[in-house]
Every structure is written in structure tokens, then in C-alpha cells.
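Asker: sequence and computational prediction follow.
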Amino acid sequence: MAQQQADATAQTAPPVVEQAVGEQAAVDERPARSQREIRLVMVGLVITMLLAMLDNLIVGTAMPTIVGDLGGADHLSWVVTSYTLATAAATPIWGKLGDLYGRKGTFLTSIVIFLVGSALSGLAQTMNEMIAFRALQGLGAGGLMVGVMSIMGALVSPRERGKYQGMFAAVMALATVGGPLLGGFITDHFSWHWIFYINLPLGAVALAAVTITLHLPKVRSTARIDYAGAALLTTGITSLVLITTWGGTQYAWGSKHIIGLAVLAAAALIGFCYVEQRAEEPMLPLKLFRNRDFSMVSIIGFIVGFSMFGAVAFLPQYQQIVQGASATNSGLLLMPMMFGMLVVSLVVGQTVTRTGKYRIFPIIGTTLMGGGSLLLSTLGTDTTRFTSACYMAALGAGMGFLMQITMLVAQNSVELKDMGVASSTATLFRTIGGSFGVALFGAIYTHQITATLTARLGAQAAAAGGDSNQITPTKLKGMKAPVQDAFHHAVSNGIHSVFLWGAGITVIAIVASLFLRGAPLRGAGQPAESSLESAAI
């Protein structure tokens, strides 16, 4: 009882002092800020979010040109993998460093590292240089999204956060649709080097805006950095990302390389759990998962990443090959899904701000996401574009109920001193979910493509048809009618299996959403509940 009274006093007291790690007497509170101050900070945060979201989407469009200039097509996958690995491994570390040493300083540092990596990537002369510089860029990128979300958590109470997080959903939708188009435009009319250089002026504006407008209390730490935990977590995450990147493509799922990585990942993560239970200031406090809401939204976030990245990766295949859409407009093909996600996210954010209640939204979102996946599994060779657009809008609406709510609930479940860790953990689960989704769906999709082509054309004829992943509408037009028909059915069957599996996996998220307690969102001036006392199971 005494501790609860102390917490309440700390939340309502005028002075603003962030808790010094390792000291019990420090105050842990969120300062009151004017709407104008928050909006000014939002400028830098939104631009930074745009940088983080746009990068991979722009680069993906330019990769054929980059490989043509630099050579080394056999190392193409590593340009993406090096960035993804560095981002995933750095994400939880940036979150913890922000909690230990101050969010503003670590956030600015991550932006600078990202911009240095961008400039060097634009100057790369060989594929090896490109891979190395992309890894450096990814190291900084790991702190961008975490920094944005944790700073938002430090500035705005959970109750008020919904109306601001709608802007981030808009940025995500804009980046997903505009990224591929912008990458193609820059590559065609300027040079692929500029897809990296364009980050520099945007990053400079973000740096200036955050430096000038963001004022957070300084943090002094007496705790030691958990180097062992960081090393083990990085090893485990790296192994998992490599498994999802290489499995079924570069190496067979049952190969010694994939099995070895799985053993290494399991050993590293088990060792990580052991170390974290004994660390003075753990890199990722396992006690957070004793909070039922935090654990459930981590599972939901994983499934959201799983479904979203799977949809983005495979829906354009169907639209281009089966429905004959132009590859140039592939980004626009996802507009119904992104529009549904954006509109719902904005409405949900405003509703949460007005009512302070959110529990029903994850339930609706996971159910709608599963229903949208089930509808998309019915796509066939004769499905109209309007029908498929409606199905995509349903899936996007389901994601709109979840995209910001998962981060909001994760942050509401912890104390302010753990805001960075909570933000990085939520981001990490979504990232790993996306990696697993693309890998699993890719294996299912490829299997169905091969099986259908073999059934319709025979083994030799199917092999002569070429790599289905490189079939374009233009190439299909030059093939005979039976071959075109076989490819149309093959892609349709692949999409059917991908989204049917997606609907089944979404059931896990539906169950997790039902177990959410729906703890009240803290408003300005309200005390933060202890992460253990508020939701211990």
C-alpha cells in the first residue's frame, strides 16, 4: 500500500525527473505538455518513421539496377539480409539503451548512424561494400522505430496516445504504397544512388526537429550494461532471421545449415533466459511477460506482422500474373488494404482517446483479419479486381484495429522506466513475425506453384516453363494458352494456400485477444500501475 501511494504521488507531483536506474528514491512520472509542444515534436518523429518505413521498399524496386551496376548477383539476397539482421538484432538493444541513458540521446544517435549508412550505401562501388554499408544502415534503423514509439510513450499518456498514433498508421500506409513507386521513379529518372541520398535531407530535418523541440529529463544510470544478455539475444535473433531468410530457398529446411541454426537459436535463447533472471539490469526483463496483457499483445503483434508481410509479399503476384495488372503500379494494388487500415486506425485512435477503453478492438481486429484472410483464400482465376479489392479492404480493416493498439497496450502495461524495452519488444515481435510469415508463406506458395504446374503440364513441361517467381504479365502473353492457363491456376492455388494458412494462424491471435484484461488506459496525471501488481496471473 505504501508503494502504491508513493507511485501515485510521483505521478501527480509537479517536478519532472525520470527514474535513475538502480536508485529507489527517484521519481517516475510523465510530464504535462502542451498540444503545441507535442505537435512540434511529432514533426521529427513522423519524418523518422517515414525514413524507417520507406527504406526497404524503395531499395527493393532498385535492386535489379544496383546489381547490374555493381555485379555480384549471387550476393543479392545479402543486401537485404544484412539490413534485416542488423535491424532485428539492434532493436531490443536500442530500447534498453534508451531506458538506461536517455531516449533523446540514443534516438539521435540511431538517426545519425542510419544517415551515415545511407550516405555510404549511395557511395558503394562493390557488392561487398553495399552489403557492409547496408548492415550499418540497419544498425541505425533498429533504433528509429523503437525511438519513435518510446518517445511517444514518454510524452503522451496512454489514454491520449491514440489520436497521435493514427498519424503513424498514415505514414505506414503512405510508405507501403508510395515506396515502390518512388523507388522506381528515382531509379528511372535519376540514379539508384539517390534512393539512399534522399534519406539525408529528410534525416537532417528530423535531427533538427527532435534536437530543438524534444526536451526530456537527463538520465543517469548506476547499472552495468547486460553485455551477456545482449550477445545471447543478438545471436538468437540473428539465427532466427537467417533461418527464415535461407530456409526453403538457399538451403533445404532439413539441411545441416538450417538445423544447425535452429540448435544455435534455441541454445542462445535458453541461455538468454537464464542470464536475464540473474542480471542486475537485464536487457529484456522477463518479468514483463508476467503481465498477461503484455504477453498477449506480444503474441498478437507477432501474428499481425506474420499476416501483413505475407499479404504485401504475395498479393501483387496474384494481381499481376492472374489479373494482368501492370507491375509498375504494384504499389497501388495494395491501396484497398492500406486505405482500410488507415481509416480504421484513425477512428480507433480517436475512440480510445475519448473512452479510454480498448479491449473490444483487438477482438474485432483479429476476427476481421482472420475473416479477411479467409476471403482472400477464395481468390480464383475469374475473381474480379473489385471483389479482390473488397477482400483486401477487410484484411486491412482488421489490421487497422490492431496496428497501434498492440503498441499502446504494451506501453500501458509497463512503468515509464521500461517504456523503451516495451516498445522494442513489441516492434521485435512484429518484425520476427513478418520474417516467419514471408518464409512460411513463401515455402507454401512455391510448393503449390510447382504442384499445380506439374499436374497441369507434366513434370518436364512445368520445368520448361521457367521460374514462376520471375513470370511477368508480359512474359505470359508470349506463351501458349495452355501454359498461361496453368500459370494462372498455379498462382491462384498458391494464394489460396497462403491465405488459408494465414486464416488458421490468426486463430491464435483471436484466442490471445480474448485473454486481454483490458486494464484502463492511464490518462494525464494518473499513476502508473506496477507492471507486476496490475496484471499478475
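Answerer: Done, it's in. Numbers count the residues shown, from 1 in each chain.
Asker: contacts, neighbours, all on C-alpha from now
Answerer: Fine.
Asker: ok, and the closest non-adjacent residue to the residue most central in space within the chain?
Answerer: By CA atoms, centre = their mean, the chain has its centre lying nearest to T431, at 4.3 Å. Beyond its immediate neighbours in the sequence, the residue positioned closest to T431 (CA to CA, 6 or more residues apart in numbering) is G305, lying 6.3 Å away.
Asker: what helices and strands are in contact with the helix or strand containing the one you found?
Answerer: Using DSSP states H and E, G305 sits within helix 292-317. Here helix 292-317 touches helix 403-412, helix 419-457, helix 481-514, going by 3 or more CA pairs under 8 Å, 6 or more residues apart in numbering; DSSP states H and E.
Asker: next up, a structure to set beside the first:
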Amino acid sequence: MSQTRIKRLSPIFTGLMASLLIYAMDSTIFSTAMKNIVSDLGGKAYYAWPFTSYLLCSTIAIPISGTISDLRGHKPVFLCGIALFLAGSSLCGLSGNMPELILFRALQGTGGGVIVAGVFTIIADLFPPAERGKYTGIVSSMYDLANLIGPVTGGFLSDRFGWRWIFYLNLPIGVFAFIALFFTLPDDRQIIKQKTDLSGMIVLALILFPVLTSLSLAGTVLPWNSPWIVGMAVFAFLMLLIFILLQHRVKSPIFPSEYFTDRRINMALALSFFNQMSLIGAVVYLPYFEQNILKMSATGSGLVLAPMMVSLVLAANIVGRLISRTNQYRIWSLIGFCLIGFSMWRFSVMDKSTGYSVLILNAVLMGWGVGMNMPVGNVNAQNSVSKCRIGSVTSAVTLFRNIGTATGSAFFGTVLTARNVIGWEISGVSRVFQVGIAVALLGILSSSFLRDAKLPES
């Protein structure tokens, strides 16, 4: 890449990374301050709903914003996403009670969904297919930076200045990103006569809302076989059938049928789902093991997660560059899931005598495996479609990652607490990691069927 082009793209790239950072850091920084928030605002019974409302709205916004941006321009939609996120952050900081916070978190989540879908779409706009892997890997490192600095930053701001400052922190970073992208990002707005698939968007929301709500409640607030959970599942399935029928009848569908018939795309969606499930299992239950079995402090368990995140960043960057050089995807995903499965097995056999060095080694292997998969799903899917569908397919990959997070949280939580499941006596965190091996095997299967995308001309 020429020096002139590097100088031209630097402010754009910085703006994209800054916007993704505030999105990625939100969940980690928010969770550390939640205890102080509840003490101040009350509403302990609604403890989970600020998380749930954010996840619901961000996940629903991802595919909808991707489709709209393909029709109306990636830049204006992305800037609207930043503006919504900042507006939501400001209002969250001004919340006077828990219902207000839940509502404003929903607004913030809507903007966050637009941001996370738009970042990788714009990367695909800026760079030719041969370079997308490299820069997708670099930008993805913002997730891991957020995991490293988010909890510390959230705790510090909440204890020193009050919990409202965890939201106000987004404002200077977000305003910088907005201004940088407003003046430097090329305007790709196109005049397209096709109408936005409004009916498809409404039905998609009616699918995702009950699915994500039931995953948030099942196994904790309500049992999996409760009438409410079963009812939401049946309703979501009926809406899915309607959605499929609608998508066949519109000229600009949210999810074209080839997304689910083309193995370059559908397997990219599947491996992204299983990779995210694996990550949430490690991030949540490795500290659980350390604190409850090894009796480590929260700080000590965090120091084990840090090397895992560092290895994840390195793996994502290295594999992203290798993809750009070799145009091979499947091999890296296969190796990544093999490492995940091996790490899950290593986690499952740990006990009270496990040493600190063994913990770190296992965590590093896990991070490396997850990181290897990070660029694969996005880049393989993006290089499998025409430029007019970059936003849509990128949003689809991101959507499946989000659903993987929600599914992993609910499923592993149930595994941890359930008993007598198909004859098993499940009572320990080691069972979570044993089930994690099965998730990794499903990832290996998905990767085996993945078809490498041929490098397009542009």
C-alpha cells in the first residue's frame, strides 16, 4: 500500500477502531458498575434487564441496518448508528430510575448494533478482497482491548467518580469517531429504486425478540419447559416460516436464499456462531472455576484471562494476514477449532491442584483457537458476494455471533446448574467444559464443509 493511501486511510481507520472500541467495551465496563447502579437506582428485581434490552435491540438492529445501508449508503447509516449510541449513552448517564435505564440502554444497543455491523462492512468497502483479512483481523483486536481495559476502567470510574461516568466516557471517543468519519470517509450513497423490505424487518424482529428473550430467561428466571418459554419458541418458529416466505417474494431481501444454500456463506455463519459460543464459555466459566474451585481473587482470575485475550489478538492478526496472502480460509478455522476442543478438554480435567502456569497455558491455547476463527467468517462471506450485498452478508455474520453469545450464556448456565440431564449428574463447572468440547466438534464439522471463497476481482 502506498504512503499516500496510508495517510488518506489513517483517520478513517482510527475512527472505525474508536467506534468499535466503545461498542465492544460497553458490556465489560457496564457489568463492573452494575452493583453501584442498583444501589443508587434501586430495582434489584430488574438487574438483568439493562443487559437484556441492550442485547435485544443491538441484535435486531444488526441485520436491519445492514440491508438499509446496502440500499441507502454505508456511510450515512453508520454515522446514524454512532449518533444513536451517543444519544443512548448520554441518556443512560442521566437515568433517574431503573425503567429509564432499561429504555435508554435499548436505544444505546440499537446504535451499537448499527456500529458493529457497519465497521466490517466499511472495511470491505475500503480494501480489496485480497487485503480484507489483514485489516479485519486488526480491527477485531478492539474486542480484546475492550476485554482487557473494560473491567478495570468500569470499576475505577464507578468507584471514583460515580457510575454515570461509564456512559459519559463514550462521548469524547464517539464524537471523535463521528467527526473523523464524517469528513474523511467517502460517501457511497447510491440512488436505488428498490424499496426497503419493511415487512421482512418487522417479521425478523418478531423472530429475534422471543428467541433472545427466552434465552435470557430460560434456566434462570423460568425453566426451559415453562409455558412462556415454549410459547415464545413456537411463536418464533411461526414467524420464521413467514419470514422465509416473504424473503422469496421481495426484490431486496434481508437474507437472500443463497446465504443458506451457499457453503461459502452458510458455513461461515455456523462457524461464527460456534466460535462465539466457545468464547463465552471460556470467558465466563474459567473465572468461575478459578474463584470457586481454586479460591482465587477476582484480580487473580482476571490476570489469567489477560494472556488469553492477548493470544486471541495475535492469532486474529496473524491469520488475517495469512488469509490475505494465501486466500485460504478453511484450514485456519479447522486448526482453530481443534485448539478450542483441546483447550476445553484441558479445562475439563483441571482440579484443585491445577497450577497457575497450567491455567495460563490452557487459556493461551483457547485464545489462540478462538482468534484464528475471528477473521474467517467475515472475510469468507464478504468475498462470496457482490459489492451491493457486502453490508447484508456482514450483518448476517455479526448476527450469528450475537446469537452465539446469547445461546452460549443460556446453554452453559443451564449445564452448570442442571441435574439428571439425560442420565448425567451435572453439578460442576467441569461439565461445562466437557460440553464445550462438543461445541468445538460442531465447529470442526462446520469448518470441514466450508468452501473457500474465490478471490473476486475487486
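Answerer: Received the coordinates, thanks. Just so it is clear, the model here is predicted, and its values are computed rather than measured.
Asker: which stretch of structure 2 lines up against the helix holding G305 of structure 1?
Answerer: Under the alignment (TM-score structural alignment), helix 292-317 of structure 1 falls on residues 263-288 in structure 2.
Asker: returning to what we had before: and the helix holding G305 of structure 1, which residues are buried?
Answerer: Buried residues in helix 292-317 of structure 1, counted by 16 or more other CA atoms under 10 Å: 292-312, 314-317.
Asker: right, and the helix or strand after that helix?
Answerer: Immediately after helix 292-317 of structure 1, counting by DSSP H and E, sits helix 335-355.
Asker: residues in contact with that following helix: which ones?
Answerer: 159-167, 169-170, 173, 176-177, 358, 361, 389-390, 392-404 (CA atoms under 8 Å, 6 or more residues apart in numbering).
Asker: ok, back up a step: of all the helices and strands packed on helix 292-317 of structure 1, which one is nearest T249 of structure 1?
Answerer: helix 419-457 (8.2 Å; CA to CA).
Asker: surely F178 of structure 2 and G81 touch.
Answerer: No. Counting by CA atoms under 8 Å, F178 of structure 2 stays clear of G81, with 9.7 Å between them.
Asker: between those two, tell me which one has more neighbours.
Answerer: More crowded of F178 of structure 2 and G81, by other CA atoms under 10 Å: G81, with 27 against 23.
Asker: for the more buried one, which three-state class applies?
Answerer: At G81 of structure 2, secondary structure determined by DSSP: H, G, I helix; E, B strand; the rest coil is helix.
Asker: give me the nearest residue to it, chain neighbours excluded.
Answerer: Nearest residue to G81 of structure 2, sequence neighbours excluded (CA to CA, 6+ apart): G111, at 4.2 Å.
Asker: mind listing what the counterpart of W163 of structure 2 in structure 1 touches?
Answerer: With TM-score structural alignment as the criterion, W163 of structure 2 lines up with W192 in structure 1. Contact analysis of W192 of structure 1 by CA under 8 Å, 6+ apart lists A62, T65, I66, G122, I186.
Asker: now G102 of structure 1
Answerer: G102 of structure 1 neighbours (CA under 8 Å, 6+ apart): L216, P217, K218, V219.
Asker: residue in structure 2 matching the last one?
Answerer: In other words, V219 of structure 1. Counting by TM-score structural alignment, V219 of structure 1 lines up with Q190 in structure 2.
Asker: in what helix or strand does that match lie?
Answerer: Using DSSP H and E, Q190 of structure 2 maps to neither a helix nor a strand.
Asker: who are the contact partners of it?
Answerer: By CA under 8 Å, 6+ apart, the contact set of Q190 of structure 2 is L71, R72, G73.
Asker: surely I62 of structure 2 touches G113?
Answerer: Yes. Using CA under 8 Å, I62 of structure 2 makes contact with G113 at a distance of 4.8 Å.
Asker: what is the aligned counterpart of I29 of structure 2 in structure 1?
Answerer: For I29 of structure 2, the aligned position in structure 1 is I58, judged by TM-score structural alignment.
Asker: do M17 of structure 2 as well
Answerer: In structure 1, M17 of structure 2 lands on V46 (TM-score structural alignment).
Asker: superposed on structure 1, what's the mean shift for the match of helix 292-317 of structure 1?
Answerer: Here stretch 263-288 of structure 2, set against structure 1 after superposition, deviates by a mean of 0.9 Å using mean CA distance after the TM-score superposition for structure 1.
Asker: in CSV: the helices and strands packed on helix 292-317 of structure 1, plus distance to L240 of structure 1.
Answerer: CSV is the format used below for those (distance: least, CA to CA, whole Å):
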stretch, distance to L240 of structure 1
helix 403-412, 23
helix 419-457, 8
helix 481-514, 19
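Asker: ok, which of the ones you listed comes nearest N329 of structure 1?
Answerer: Each of these has some distance to N329 of structure 1 by CA to CA; the shortest is helix 481-514, at 19.0 Å.
Asker: fine by me, we can end here.
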